[in-house]
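**Q** no sequence on this one, just coordinates:
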């Protein structure tokens, strides 16, 4: 992996990182603080990247906010004499952005404390060891790490620019009364649940047969049912034919008045404040049914790497069909001095993965320990309502590779069952018949993300079903089902 390069002291830096997201910041900080490398980093937007500024963190804060709408009814069933209040979007939004500012400040302080020189401007590649900054200056480095992430994309259709994407939703002046979400992936489903919980009347179109393609069939089916029961108007097998600004007085077929959601302040079914969206009401015609009017349209139809105008093609760096940077198992491109990590490589687009890729890069290049990136058995969570946690193979993927046993149970959790709710949870293990290894674990339940982190340790360690069984249950909990299922539900 080493390249024939000039002596290190002829460069301005040992490492120049392009991109100030979680992966780039971690790599820069560790290279400087633990290995004494001379490091610089350029970021043309906000430090923290997608996760901190326009992704995981603000989304999770919105998840928390949206869940409170259900707590009053549940608390009343437990004897609490409390009443439904109202949700103030402006108040929440202000606190949310203050928290993002605080976290961005921490990222900057971490870099400064490690001795990393920051350039708050865009950088692009000029040659294998040189980057050019927006102010026209150039900097040289023995190694260059590209960690510029990705961005949401709109579909190729007329007026698509009038719809929102995930970057926009955190900056709404007020909540719309009605929203159409287009897409069926985890971002679409998470925001459908979020906006529904905040009082927005949500309709969701997805062109596929079932939402959350690629995840376990049984788990995603349960989530789809729960979303519909919670009031989301979900339409699978449905795409958009055309979209245009609604004419004055064109209400389409959408509900108004007491069935619509609030703008600035809202309760479960408010009817007062004005809605504010990116471009005003939109008239949307689906492939099924009549045209409808929505106050806002939100595209959750995919993301693409931020590789445009980085100068990569001129260096001969290989790019994939979607614009992703092609790298080997050590995150090294075809140009030996240039590496890439995170979403810009379109491998596993998760923040903890980008951080681990950054650490593996530092160990490889500065620690003298060639460390391939481990992308196997990565646990993940989808923050729908209920949540889904998953690690390992789905039932469908596992049975395509070998004979399996499936241990699965669906039940009403004690907390919500007591309150008379129909919510159901799912605990599921996919087990190899051959060596009894647990190939996959799938949880649909409140706080599934917290549970799958711990289950992920066991699956990563390749524990067997019998080792799960030998673990004493914690009672009464939902997760005890993971160690009490004794009889296979089915074999395949």
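**A** Arrived safely, thanks for sending. These numbers come from a predicted model, not from an experiment.

**Q** going forward, measure contacts and count neighbours with C-alpha atoms only.
**A** Fine.

**Q** help me confirm that residue 293 is found in a strand?
**A** Yes - when DSSP: H, G, I helix; E, B strand; the rest coil is applied, residue 293 is found to be in a strand.

**Q** what's the nearest residue to it if we skip its chain neighbours?
**A** By the measure of CA to CA, 6 or more residues apart in numbering, the closest residue to residue 293 outside its immediate chain neighbours is residue 283, 4.3 Å from it.

**Q** and that neighbour, which of the three is it?
**A** Following three-state DSSP, the label given to residue 283 is strand.

**Q** thought residue 323 was touching residue 305?
**A** Yes - the pair residue 323 / residue 305 is scored as a contact, 6.1 Å apart, by CA atoms under 8 Å.

**Q** settle it for me: which of the two has more neighbours?
**A** Applying other CA atoms under 10 Å to residue 323 and residue 305 shows that residue 305 carries more neighbours, namely 21 against 17.

**Q** residues in contact with that one?
**A** Contacts of residue 305 were listed using CA atoms under 8 Å, 6 or more residues apart in numbering, and they are 148-151, 322-324, 343-346.

**Q** same check on residue 216?
**A** Residue 216 sits next to 394-396, 442 when contact means CA under 8 Å, 6+ apart.

**Q** sorry, back to before: roughly how far does the residue nearest to residue 293 sit from residue 295?
**A** Plainly put, residue 283 is 9 Å away from residue 295 if you go by CA to CA, to the nearest Å.

**Q** helices along the stretch 1-150 of the chain, start to end?
**A** Remark: helices of the stretch 1-150 of the chain, listed N- to C-terminal, are 22-35, 49-54, 56-67, 71-77, 89-114; assignment by DSSP state H, counting those that start in this stretch.

**Q** cool, and the stretch 351-492 of the chain?
**A** Per DSSP H, counting those that start in this stretch, the stretch 351-492 of the chain has helices spanning 351-365, 395-401, 414-418, 448-460, 465-469. These are given in chain order.

**Q** if we can go back for a sec, narrow the contacts of residue 305 to those in helices?
**A** Within these, no residue falls in helices by DSSP state H.

**Q** can I get those residues in a markdown table with distance to residue 96?
**A** Supplementary listing: the contacts of residue 305 in a markdown table, determined by distance: CA to CA, whole Å:
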| residue | distance to residue 96 |
| --- | --- |
| 148 | 24 |
| 149 | 22 |
| 150 | 22 |
| 151 | 21 |
| 322 | 32 |
| 323 | 32 |
| 324 | 31 |
| 343 | 24 |
| 344 | 27 |
| 345 | 30 |
| 346 | 28 |
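
**Q** for comparison:
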């Protein structure tokens, strides 16, 4: 139950192990907040691998059956029979047992530790980094915050974590990876026109296996400055490829610089430097 990272990843894992998987989520597509086109590709790929998708669906009741299984009833009146039900419907900061109130540390409504831009709490001697602060809940981001904290406190180099152009991935099968702005975010935030370049193709390994999954790539570009604002990819090795693209975005690369880069052939990654439409 759920349409986020954890739900999609576990659906892929269990289906890959041969289990029958029903994925129930509230929206029309899984992975709310990601590029809509990429969300649709992930949904098609899940269905293509045999995951049963139930969009716009909530569970209203769970009952044990006589044979020890679980009958899950949806708000559409459908009954799903399962061995296990996984709820992947969100997380909250794990602060309850820390007794932070006794130290006077302020928490927000979700229980996250409130910090300033340097990760310091309202108590000058207490700092907090990672998911407990509920900023950007990713392991590499927590590592970055810890590094910047160490620079600030121990190296005498006040440093603020930079949350722009942080790459991340959903390890579905095949995976989705993104960096920068989605097309929807770019339209909302841009002050002028944006250009969108896409490429859809059948990976070479799928040609041999006969699998019909397509790789889809997208670049979002500021029309006035030619700066690449975001990159998205669904397909084999997407996280490995987008990690390198993240360096380019961090350096402020333009579409012209992407176009002037020679691709590695034959590879999926070369599509990112040969997109013209």
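**A** Structure's in. What do you need? The model shown is predicted, which means the values in this text are computed figures rather than measured ones.

**Q** about what we covered before: map the residue nearest to residue 293 of the first structure onto the second structure.
**A** Residue mapping for residue 283 of the first structure onto the second structure gives residue 71, with TM-score structural alignment as the criterion.

**Q** same deal with residue 384 of the first structure?
**A** Match for residue 384 of the first structure (TM-score structural alignment): residue 172.

**Q** need the helices of the stretch 351-492 of the first structure in TSV (columns: mean neighbour count).
**A** Formatted as TSV, the helices of the stretch 351-492 of the first structure follow (neighbours: other CA atoms under 10 Å):
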stretch	mean neighbour count
helix 351-365	22
helix 395-401	16
helix 414-418	14
helix 448-460	19
helix 465-469	17
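
**Q** now tabulate those helices in CSV and tack on distance to residue 299 of the first structure.
**A** Shown next, in CSV, are the helices of the stretch 351-492 of the first structure (distance: least, CA to CA, whole Å):
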stretch, distance to residue 299 of the first structure
helix 351-365, 22
helix 395-401, 28
helix 414-418, 32
helix 448-460, 25
helix 465-469, 41
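
**Q** burial count for residue 87 of the second structure?
**A** Using other CA under 10 Å, residue 87 of the second structure has 11 neighbouring residues.

**Q** measure the nearest residue to residue 447 of the first structure once chain neighbours are set aside to residue 189 of the first structure for me?
**A** Leaving out its chain neighbours, the residue that sits closest to residue 447 of the first structure by CA to CA, 6+ apart is residue 387, at 6.4 Å. In this structure, residue 387 of the first structure and residue 189 of the first structure are 11 Å apart, going by CA to CA.

**Q** what's near enough to touch the residue nearest to residue 197 of the first structure when sequence neighbours are not counted?
**A** Leaving out its chain neighbours, the residue that sits closest to residue 197 of the first structure by CA to CA, 6+ apart is residue 66, at 4.4 Å. Applying CA under 8 Å, 6+ apart, we find residue 66 of the first structure in contact with 193-198.

**Q** how about the secondary structure of residue 18 of the second structure?
**A** coil.

**Q** tally of neighbours for the equivalent of it over in the first structure?
**A** Residue correspondence, TM-score structural alignment: residue 18 of the second structure in this structure matches residue 199 in the first structure. Applying other CA under 10 Å, we find 28 other residues in the vicinity of residue 199 of the first structure.

**Q** repeat that for residue 120 of the second structure.
**A** Applying other CA under 10 Å, we find 17 residues neighbouring residue 120 of the second structure.

**Q** now do residue 34 of the first structure
**A** Other residues lying near residue 34 of the first structure total 12 when counted by other CA under 10 Å.

**Q** go on, residue 434 of the first structure?
**A** Residue 434 of the first structure: 10 surrounding residues under other CA under 10 Å.

**Q** same check, this time on the one 3 residues further on
**A** Taking other CA under 10 Å as the neighbour definition, residue 437 of the first structure ends up with a count of 20.

**Q** find me the equivalent region of stretch 405-424 of the first structure in the second structure.
**A** Under TM-score structural alignment, the match for stretch 405-424 of the first structure in the second structure covers residues 195-214.

**Q** contact partners of the matching stretch?
**A** With CA under 8 Å, 6+ apart as the criterion, stretch 195-214 of the second structure contacts 45, 48, 183, 215-223, 235, 268, 271, 275-277.

**Q** and stretch 146-165 of the second structure, how far apart are its ends?
**A** Its start and end residues considered, stretch 146-165 of the second structure measures 18 Å (CA to CA).

**Q** show residues contacting that stretch.
**A** Outside stretch 146-165 of the second structure, the residues that touch it by CA under 8 Å, 6+ apart are 117-119, 129-130, 136, 144-145, 179-181, 230, 246, 249-250.

**Q** looking at those, which is nearest residue 57 of the second structure?
**A** Using CA to CA, residue 136 is the member of the contacts of stretch 146-165 of the second structure that lies nearest residue 57 of the second structure, at 27.3 Å.

**Q** that closest one matches what in the first structure?
**A** Alignment note (TM-score structural alignment): residue 136 of the second structure maps to residue 348 of the first structure.

**Q** secondary structure class for its match?
**A** Secondary structure state of residue 348 of the first structure, per three-state DSSP, is coil.

**Q** so it versus residue 375 of the first structure, what's the distance?
**A** Applying CA to CA, the value for residue 348 of the first structure to residue 375 of the first structure is 7 Å.

**Q** drop anything exposed from the contacts of stretch 195-214 of the second structure.
**A** Buried positions within the contacts of stretch 195-214 of the second structure, assessed by neighbour count (16 or more other CA atoms under 10 Å), are 45, 183, 215-222, 235, 268, 271, 275.

**Q** pick out the most distant pair among these.
**A** Looking across these, with CA to CA as the criterion, the two at the greatest separation are 45 and 222, at 29.8 Å.

**Q** which residue ranges of the stretch 301-450 of the first structure form strands?
**A** Remark: strands of the stretch 301-450 of the first structure, listed N- to C-terminal, are 303-305, 338-340, 380-382, 387-392, 404-411, 425-432, 438-445; assignment by DSSP state E, counting those that start in this stretch.

**Q** look at residue 7 of the second structure and say how many residues are nearby.
**A** 23.

**Q** what residues are up against the residue lying closest to it once chain neighbours are set aside?
**A** Beyond its immediate neighbours in the sequence, the residue positioned closest to residue 7 of the second structure (CA to CA, 6+ apart) is residue 88, lying 5.4 Å away. Contacts for residue 88 of the second structure (CA under 8 Å, 6+ apart) come out as 1-4, 6-7.

**Q** next one: residue 89 of the second structure
**A** Listed by CA under 8 Å, 6+ apart, the contact partners of residue 89 of the second structure are 1-4, 7.

**Q** that's all I had, so thanks and see you.
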